[in-house]
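Engineer: this one's sequence-less:
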């Protein structure tokens, strides 16, 4: 108890302690970045020990008011209240020290309760919660250890009749714990400040480097435009000048020249002129035209959205043209940027963010897509938070906190802002603090052992003297206890002897340490030699890995080439089979012939599906599969699938039913092709392996995810074979392939597609008892689409000359029959050379171009046509090819083709393409 202040009313003392605790809670004592210590609990525990639990509750209430004033809530006070109750029951009443029993409360109840408060009441992220929990645990440890240390002087009854060994051991150990904890906190906070400094320095370096690159980039291109204007003034041809300009500077996408009235006279590339068809080619309203006369060295505009040649975001650089001292027009180049991603900062092994603003504070580039996009105009308030040197933090729209540094380029005034999320700094410091914490625990444990030994060495002489005194027999002679002058210093003599022995032991320890140090140096030399050998071995292994990687890349390229050739060679005859069969089916036939044609048509389509499975698996295996999410009318898609399955996939004697729950939205945001492929594969498997009984399809929508279950009463799958079911080229039994057919890729593709869409697929089955395949795919509700797909009829091309470039006679016949329905005038060419000859001097507005042909393929032929429009015209070129990879489509468009239709040719796809040309 506080004996000296017993005269003061206890309530006044409790209020005083509560106020002291409240102000202690307001002290700016930080742990890491923003978690403050609440050392006011120290005064609450002192009130508990000195005044009793009722007055301690009053202190808790006062401290809670200060916490609420600081944070806007006082959830921790509830845990502090429970801590007082725990200490009252387990420490104060039994008159026990607080530290270990108090920490037990925090381990069992305090930390879990605060975790629940942070997670569910305050909705904090996990890193913040874990930091706060560590802070509260350390906070409790510091308060408890300080009270225990003070108790030796303030609450002496707690240590009455206790062994001196226990008191010394307890107090010294607690003092070490306090020193280690405080030192760890100080070092951790110092480490945090150092990492913050390094992060800011790295962000500044990135911003400065990027700003310098921007100035250099824009300066070089501005000089290039000024040189072009000078060359034109000297009499060089304008078209040649801008052509050479674009070819010399890849980042200049388009270039024009305009006369003094603003009318555009020359374009590059020439397709820019085509894209401006129907518009007056004038730029007099553009800033780069208006400002050019005032900037003889070249004018650089802010970023804006281009027109006439795509809608990319560009920066225009212009220079004035003078003739005889008079303004005669401008030369302008549109510059686009595609290399800023390389400047995005990487700090603490994490990718940061980069923003670039032009001189008008418009966003040129932003990797922080949640807050800013290209062409966004930054208002003054937001710009101040991003660029004010007095603020180092930026809080995004998603409440994420970023460190940020900004630099304005010296030459053009563009603003470069580099950012990194603060949570990465917290994670790095938390990791370092975790290591320090465990090291501190080790030091505390080791210190406790050493302190225990030390206190025993100090107390043992007293125990020895006590034992000798207890065994003294007055009847016997004992020289050691005879009344001599030195007898009073027997304890000191004993301690000196112990010290002498300790000194001897310490000397031996140092000798051992010296010997161990020599051995350590020897080991270090061996380690250095080993490291040198290891470096050589690592270099050899690295060279082997590089060689292995090169061989693997070559093998992958060979496989891709093989798949492309296989696709082309199989699709070419399939085009003939499917095309001719479809054409014959349009005629009136007897039932037997119609059924035979349907078998041929269906068999060819089955072969096409197998080919597509192989190609899909190749894409998935190469990681090249891309999803195309759109608003899908899921009910209609499911209805079409089940209707088709009922007609072609259900065997006689098997019933089929579908149940789509009302919870499934009418429209879902999905990849229609892939969800159709997944459901169709699973239904096909169910139909294939179910000889009798039933097949059911159930669809539900639960918690933002589409749940699909396909249940059959088929042959089932043994438990030991289910784990192999989703492997490549795997079926439940080898005999399955012989009996039912299939590539063994269907379920593999299903699993990969489902996982690519963020979902999961499972199977429940037993041999002879049927199977249930369950698919869960996350899907947000979509928006209704007003455009309905309609039957595509053949367009009317009467009087239109069409050139078919195709080397395969069968494909010529198929394409010719499809084009007959359009009424066009069709001319055939066997290769690219024949096509060029037919295009000379003839008005042919539409060309159907195969890609792989002898003598000259479709790619070279298209390049020749586009390079010589005066000779061959500017026909609309549609690629019709058996190459089905996406990269083949991209290549066709890159060489100048306008559209793409794959073989086997589907009439609707071809007619839709022709309608796009007409439109």
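Structural biologist: Right, received. Where do you want to start? Model, not experiment: these values are computed from the prediction.
Engineer: from here on, contacts and neighbour counts on C-alpha atoms
Structural biologist: Fine.
Engineer: ok, now how distant is the residue lying closest to residue 10 once chain neighbours are set aside from residue 763?
Structural biologist: Nearest in space to residue 10, with sequence neighbours left out and distances taken as Cα to Cα, 6 or more residues apart in numbering, is residue 51 at 6.7 Å. Taking Cα to Cα, to the nearest Å as the measure, residue 51 and residue 763 are separated by 67 Å.
Engineer: what's the answer for residue 841, then?
Structural biologist: Here residue 841 is placed at a distance of 65 Å from residue 763 (Cα to Cα).
Engineer: between the two, which one's more packed in?
Structural biologist: residue 763 (18 against 11; other Cα atoms under 10 Å).
Engineer: Give me the secondary structure label for that one.
Structural biologist: Secondary structure of residue 763, reduced to three states by DSSP: H, G, I helix; E, B strand; the rest coil: strand.
Engineer: Quick check: it touching residue 751?
Structural biologist: No - with contacts defined as Cα atoms under 8 Å, residue 763 does not count as touching residue 751, sitting 11.1 Å away.
Engineer: contacting residues for the residue nearest to residue 800 when sequence neighbours are not counted?
Structural biologist: Among residues not flanking residue 800 along the chain, residue 824 sits closest, at 5.2 Å (Cα to Cα, 6+ apart). With contact taken as Cα atoms under 8 Å, 6 or more residues apart in numbering, residue 824 is in contact with 796, 797, 798, 799, 800, 801, 802.
Engineer: at 10 Å instead, please
Structural biologist: Taking Cα atoms under 10 Å, 6 or more residues apart in numbering, we find residue 824 in contact with 795, 796, 797, 798, 799, 800, 801, 802, 803, 816.
Engineer: put this beside the first:
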């Protein structure tokens, strides 16, 4: 039996004994007899009511035992509930500890991620700054090399000298192309590439792309072809600059790796489950690509074989840049190739047909005889070689240009205050005061008409951030070094005419 059952039965029986004792004493008192065992026995044997009362201890003991059983059950239930509550409490405490640990872990991870993000941003900014500085430091002397080489090519030289100078030009242009590829890849990875979607005339666009490299192909005896499918509309929506960049990369590669045969650019439009797509293909009859190299050629600085770089040159960045541009446009790029027979590089991008854009008359930039440029020019440039190059360019193109030189932005402002000029050619990175600060001062602090003088950024900085900053402070045009003399003259004429 359970503890409470025994306890309650005992105390019930003990309480029940009180009733026979009281009844017996009362009976003896009523009978006026003394208390003795004989009288007690006689009273109990003669009074039936006492018999009933004598059963009270038994009855109360049984009744109390039931109450004890209920108490035992209640205690068991309480004990069970307490056990459940204790287990749940322990479980909740464990979960709470786990959650607290997870929260602490997430906080640590969040702090680490934030630190990693800051570190990555710092590394990216350091990389961008390094690339920009590297580009600036390389382009500045290259500007002199290319510029003076161009000037020398226009002088009376013998065939051997011309061949040497053309080799210098090709090498310089190759170095510029490598720098441009590295900077372009950096901009793409940093998410600094912008797209300008607008109507494109199909025939004019694809013919123009092919015409850009047609001479390079014909110099190798290649047949350069354009094939436009009837499914291609007269015009479609796209980014002219980026599509041209991709196609020129693919066509240039095709020419580079093809010694005989042809290079064909084809285009067609087709409907897919996810919308209309434009498919572009560049097919060549060149050396082809091994099957195990078809995927890796789209990786950074990768070509099919290490010997390819030695034989054909290049950095292996062109296809990487093309792939990233196409992916940003929501498309895909791939290649099908047979070793020794040729390759087909293909591109598929989302595209929509549109109405043919209206034909706008192109702005005719003045590239007339040197005498047509009659201007007073202020050149702010700290590099002596670039100042000498500018002087030589203007002397060759015209005798009617008056040019003054400022070593930095501060000198340029002082000279502009003292003298009237038609235009300023402003370098961006100069000691004491850079081109940005000088331009901002001219636009905000000086009075008209000097405040409105045309300013052309003439710089070795090619990063888009620098370009945007230049336009933000009020520069009119942006020319990167090394530049073509005719390009510079054209921009000067255009700015002066618009002013």
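Structural biologist: Thanks, I have it. In this text, all values refer to a predicted model and were calculated from it rather than measured experimentally.
Engineer: residue ranges for the helices of the second structure, please.
Structural biologist: Counting by DSSP state H, the second structure forms helices over residues 3-31, 37-46, 48-54, 56-153, 159-189, 202-219, 240-256, 306-312, 318-328, 384-397, 409-418, 435-445, 464-473, 485-498, given from the N-terminal end onward.
Engineer: Residue 287 of the second structure: which of the ones you listed is closest?
Structural biologist: Evaluated with Cα to Cα, these place helix 240-256 nearest to residue 287 of the second structure, the distance being 9.5 Å.
Engineer: tilt between the closest one and helix 318-328?
Structural biologist: 150 degrees (axes from the mean of the first three to the mean of the last three Cα atoms, to 10 degrees).
Engineer: Quick one: distance of helix 240-256 of the second structure to the chain centre.
Structural biologist: 23 Å (Cα atoms, centre = their mean, to the nearest Å).
Engineer: The first structure: matching residues for that one?
Structural biologist: Using TM-score structural alignment, helix 240-256 of the second structure corresponds to residues 672-688 of the first structure.
Engineer: Quick check: that stretch compared with the second structure, mean distance?
Structural biologist: Stretch 672-688 of the first structure differs from its equivalent in the second structure by a mean of 1.3 Å after superposition (mean Cα distance after the TM-score superposition for the first structure).
Engineer: What's the match for the residue nearest to residue 10 of the first structure in the second structure?
Structural biologist: So, by TM-score structural alignment, residue 51 of the first structure is left unmatched.
Engineer: For the most centrally placed residue in the second structure, give its distance to residue 431 of the second structure.
Structural biologist: Most central residue of the second structure, judged by C-alpha distance to the mean C-alpha position with Cα atoms, centre = their mean, is residue 191 at 4.1 Å. When Cα to Cα is the yardstick, residue 191 of the second structure and residue 431 of the second structure sit 31 Å from each other.
Engineer: swap in residue 108 of the second structure?
Structural biologist: Remark: distance between residue 108 of the second structure and residue 431 of the second structure (Cα to Cα) = 45 Å.
Engineer: Please apply the same query to residue 122 of the second structure.
Structural biologist: In this structure, residue 122 of the second structure lies at 25 Å from residue 431 of the second structure, with Cα to Cα as the measure.
Engineer: before we move on, what about residue 27 of the second structure?
Structural biologist: Taken as Cα to Cα, the spacing of residue 27 of the second structure relative to residue 431 of the second structure amounts to 132 Å.
Engineer: These two: which is more packed in?
Structural biologist: Counting neighbours by other Cα under 10 Å for residue 27 of the second structure and for residue 431 shows that residue 27 has the greater number, 18 against 13.
Engineer: got any residues that touch both of residue 763 and residue 751 of the first structure?
Structural biologist: Common neighbours of residue 763 of the first structure and residue 751 (Cα under 10 Å, 6+ apart) are 726, 775.
Engineer: which residues does the residue nearest to the centre of the second structure contact?
Structural biologist: Each residue near residue 191 of the second structure by Cα under 10 Å, 6+ apart is listed here: 185, 328.
Engineer: Can you find the partner of it in the first structure?
Structural biologist: Under the alignment (TM-score structural alignment), residue 191 of the second structure maps onto residue 623.
Engineer: Give me the distance between its match and residue 730 of the first structure.
Structural biologist: Remark: distance between residue 623 of the first structure and residue 730 of the first structure (Cα to Cα) = 21 Å.
Engineer: do the same with residue 694 of the first structure
Structural biologist: Distance from residue 694 of the first structure to residue 730 of the first structure, counting by Cα to Cα: 25 Å.
Engineer: Same question for residue 572 of the first structure.
Structural biologist: Taken as Cα to Cα, the span from residue 572 of the first structure to residue 730 of the first structure is 29 Å.
Engineer: Equivalent analysis for residue 609 of the first structure, please.
Structural biologist: Distance of residue 609 of the first structure to residue 730 of the first structure, given as Cα to Cα: 18 Å.
Engineer: Could you verify my assumption that residue 617 of the first structure touches residue 625?
Structural biologist: Yes - using Cα atoms under 10 Å as the test, residue 617 of the first structure is close enough to residue 625 to be in contact (9.2 Å).
Engineer: what about those two, which has more around it?
Structural biologist: residue 617 (21 against 15).
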